[in-house]
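>>> Structure, please.
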Amino acid sequence: MTTLPPVPAGLADAIRRTLPRGRLAVSRPAGCPSLPLYLFDPRILEGPLSHDEAQAVVAEPAYWSFCWASGQVLAQWILDHPQVVAGRRVLDFGSGSGIVAVAAARAGAAEVIACDMDEDALAAAQANAALNGVRITPCSDWHRRPASLDLITAADVLYDKDNRPFLQAFRAAAGNVLLADSRVRDLEEPGYRVTGTVSATTWPDLNEFEEFNQVRLYRAGG
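Predicted structure coming up:
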């Protein structure tokens, strides 16, 4: 019988700042089941999250405790195409739970930088990396990112239209970009091309609108 590792104390405290009765547990997102993560444990609730609870989770900084659809899809794509990241220096922008960063490290990246302005998210990403036996480098400020990047990954960052200018900043910083998004139906961004669409849901499921379960994958550069 496999013994699951305990939830790091700092993360347990962080989730309770958003939902006082909240807790975390190790689970495997349906869209990328080979990567276990410390995520929100829905078993504390009777049935799915209520609308108010779901809105609270979205509004508060504990977004890192859910694995969003685009992150799962991009992480699984990277695991299925390890040659894209192998030996490269990768920065994962808006890392959240860290699933994409962890996938890149598992796929053989030379270094993976998890970039997120939320310190709790960075702590979660590092804990999830350790859970999967890999290392990542935290970065709390895009403007202080390491130089000489080979590839930038980003998933579910376009929910805020103010993030749109980052798409060209990514290309300028690394040239090569992997993007996954379910919020913008038609990206129409110079230099980016659609490479596929995959259905996925947030894990645990937040019962989002069906349109947000269609994740589009984009690439820029080689």
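>>> hey, let's count contacts and neighbours off CA atoms from now on
Noted.
>>> Just the terminal-to-terminal distance for stretch 36-51.
End-to-end distance for stretch 36-51, by CA to CA, to the nearest Å: 26 Å.
>>> and Trp64, how many residues sit next to it?
27 (other CA atoms under 10 Å).
>>> quick one, strands of this protein?
Along the chain, counting by DSSP state E, strands occupy 24-27, 37-40, 89-93, 111-115, 137-139, 151-155, 177-181, 192-199, 214-220.
>>> right, and those strands - which one's nearest Leu122?
Within these, the stretch nearest Leu122 is strand 137-139; the backing value is 6.1 Å (CA to CA).
>>> Centre of the chain to that closest one, how far?
14 Å (CA atoms, centre = their mean, to the nearest Å).
>>> Let's check: the centremost residue of this structure is which one?
In the chain, the centroid-proximal residue (CA atoms, centre = their mean) is Gly71; its distance is 4.3 Å.
>>> Share the number of residues neighbouring Asp80, please.
Neighbour count of Asp80, defined by other CA under 10 Å: 12.
>>> ah, wrong one, I meant Arg43
Neighbour tally, Arg43, other CA under 10 Å: 12.
>>> try Ala173
Using other CA under 10 Å, Ala173 has 17 neighbouring residues.
>>> could you list every residue that touches it?
Contact analysis of Ala173 by CA atoms under 8 Å, 6 or more residues apart in numbering lists Leu149.
>>> this one next, for a side-by-side:
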Amino acid sequence: MTPEHLNQHLRKTLSRGRVAASAPAGCPDLPLYLFDPSVLEGPLSHDEAQAVVAEPAYWSFCWASGQVLASWILQHPELVAGKAVLDFGSGSGVVAVAAARAGAARAIACDIDPAALDAAAANARLNGVQVELCDDWAARPESLDLVTAADVLYDPDNRPLLEAFRAAASRVLLADSRVRDLGNPAYQLQTVIEARTWPDLNEFEEFNRVRIYLAEGAG
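As a prediction, this is how the structure comes out:
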């Protein structure tokens, strides 16, 4: 998968859009193909930023929670080393790439957006690792050791995922900047870390505080 393939996806949302390799501030050891703001005159305007958020090109930004979770995995490789890891809602693929870099036996990027899976493949290649691609949670591989997810609870209807993740793997590692109280005691808060979306979308400050949770599987 090449950057030009990603450009074709991106231009469905932003006609002038293109990607460029850059290293997010929250995980500087992982270069990624992300939206290149230099194609615009100056930073994204409020309206442009809102359009980006409203349209499904999430994979072209590395969100704060994804950066923090990826960095946490690189700092704690024992969480993934030798294990089968699936990252749900992988977007740019940054967390799956981090898992592969940290020694996961299998690093699986799961996303329903074909463009996101293309981005995960391209970003894995950029980092010299391999990730597997999964386009359907229901068709995920069996015998998972760890499920990871970042900012997937923005919709209240997604709360049942918390138990679905626990049923699917031995452990769950979750990062979230949108929900202050998960309402599930199985998820134990590990830390709170500040980060900003890359490139910066000038989001509300509250969305720059990322909470990391760890839960044991229900099986």
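>>> circling back: quick one, what contacts whatever residue of structure 2 lines up with the residue nearest to the centre of structure 1?
Correspondence of Gly71 of structure 1 to structure 2, assessed by TM-score structural alignment: Gly66. By CA under 8 Å, 6+ apart, the contact set of Gly66 of structure 2 is Val94, Val95, Ala150, Asp151, Ala175.
>>> what's the nearest residue to the second one if we skip its chain neighbours?
The reference is to Val95 of structure 2. Sequence neighbours aside, Ala70 is the residue nearest to Val95 of structure 2 in space, at 4.7 Å (criterion: CA to CA, 6 or more residues apart in numbering).
>>> isn't Val57 of structure 1 right next to Arg16, touching?
No. Contact criterion CA atoms under 8 Å: Val57 of structure 1 and Arg16 do not qualify, at 11.1 Å.
>>> Of those two, which one has the most company?
When neighbours are counted by other CA under 10 Å, Val57 of structure 1 and Arg16 differ, and Val57 comes out ahead with 21 against 14.
>>> what residue of structure 2 takes the place of the more buried one?
With TM-score structural alignment as the criterion, the equivalent of Val57 of structure 1 in structure 2 is Val52.
>>> Hmm, its match is touching Thr13, no?
Yes. Counting by CA under 8 Å, Thr13 is a contact partner of Val52 of structure 2 at 7.4 Å.
>>> Of the contacts of Gly66 of structure 2, just the buried ones, PyMOL syntax please.
Listed next is the PyMOL selection for buried residues among the contacts of Gly66 of structure 2, using 16 or more other CA atoms under 10 Å:
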select buried, resi 94+95+150+151+175
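>>> from the contacts of Gly66 of structure 2, which single one is nearest Phe207 of structure 2?
Asp151 (10.0 Å).
>>> Need the counterpart of that closest one in structure 1.
So, by TM-score structural alignment, Asp151 of structure 2 is matched to Asp156.
>>> so what's its match up against?
Trp68, Ala69, Ser70, Gly71, Ala180, Asp181, Ser182, Arg183.
>>> biggest separation within those residues, which pair?
Within the contacts of Asp156 of structure 1, two members stand farthest from each other by CA to CA: Gly71 and Arg183, at 12.7 Å.
>>> rewinding a little: ok, the residue nearest to Val95 of structure 2 - how many residues close by?
Ala70 of structure 2 is flanked by 27 other residues according to other CA under 10 Å.
>>> And for Asp13 of structure 1?
15.
>>> hmm, back to that, how much space between the match of Gly71 of structure 1 and Val95 of structure 2?
Taken as CA to CA, the span from Gly66 of structure 2 to Val95 of structure 2 is 6 Å.
>>> Next: Leu44 of structure 2.
If you go by CA to CA, the gap between Leu44 of structure 2 and Val95 of structure 2 works out to 25 Å.
>>> ok, which stretches of structure 2 are helices?
Assigned by DSSP state H, the helices in structure 2 fall at 3-10, 46-54, 64-75, 94-101, 114-126, 161-168.
>>> do you know which of these lies nearest Leu182 of structure 2?
When the helices of structure 2 are compared (using CA to CA), the closest one is helix 161-168, at 8.6 Å.
>>> what stretch of structure 1 does that closest one fall on?
Using TM-score structural alignment, helix 161-168 of structure 2 corresponds to residues 166-173 of structure 1.
>>> Comparing that stretch with structure 2, how large is the average distance?
Once fitted to structure 2, stretch 166-173 of structure 1 is off its aligned match by 0.5 Å on average (mean CA distance after the TM-score superposition for structure 1).
>>> matching residues in structure 2 for stretch 139-147 of structure 1?
Aligned by TM-score structural alignment, stretch 139-147 of structure 1 corresponds to residues 134-142 of structure 2.
>>> contacts for the matching stretch?
Counting by CA under 8 Å, 6+ apart, Phe88, Ile108, Ala109, Cys110, Asp111, Ile112, Asp113, Pro114, Leu117, Ala168 sit against stretch 134-142 of structure 2.
>>> Show me just the buried residues among the residues you listed.
Counted by 16+ other CA under 10 Å, those give Phe88, Ile108, Ala109, Cys110, Asp111, Asp113, Leu117, Ala168 as buried.
>>> How much space separates the fifth one from Trp59 of structure 2?
To tie it back to what came earlier, the one meant is Asp111 of structure 2. Distance from Asp111 of structure 2 to Trp59 of structure 2, by CA to CA: 10 Å.
>>> count of residues packed around the corresponding residue of structure 1 for Ala116 of structure 2?
Alignment note (TM-score structural alignment): Ala116 of structure 2 maps to Ala121 of structure 1. Other residues lying near Ala121 of structure 1 total 27 when counted by other CA under 10 Å.
>>> wait, doesn't Ala121 of structure 1 sit right on Ser95?
Yes. Counting by CA under 8 Å, Ala121 of structure 1 touches Ser95, with 7.3 Å between them.
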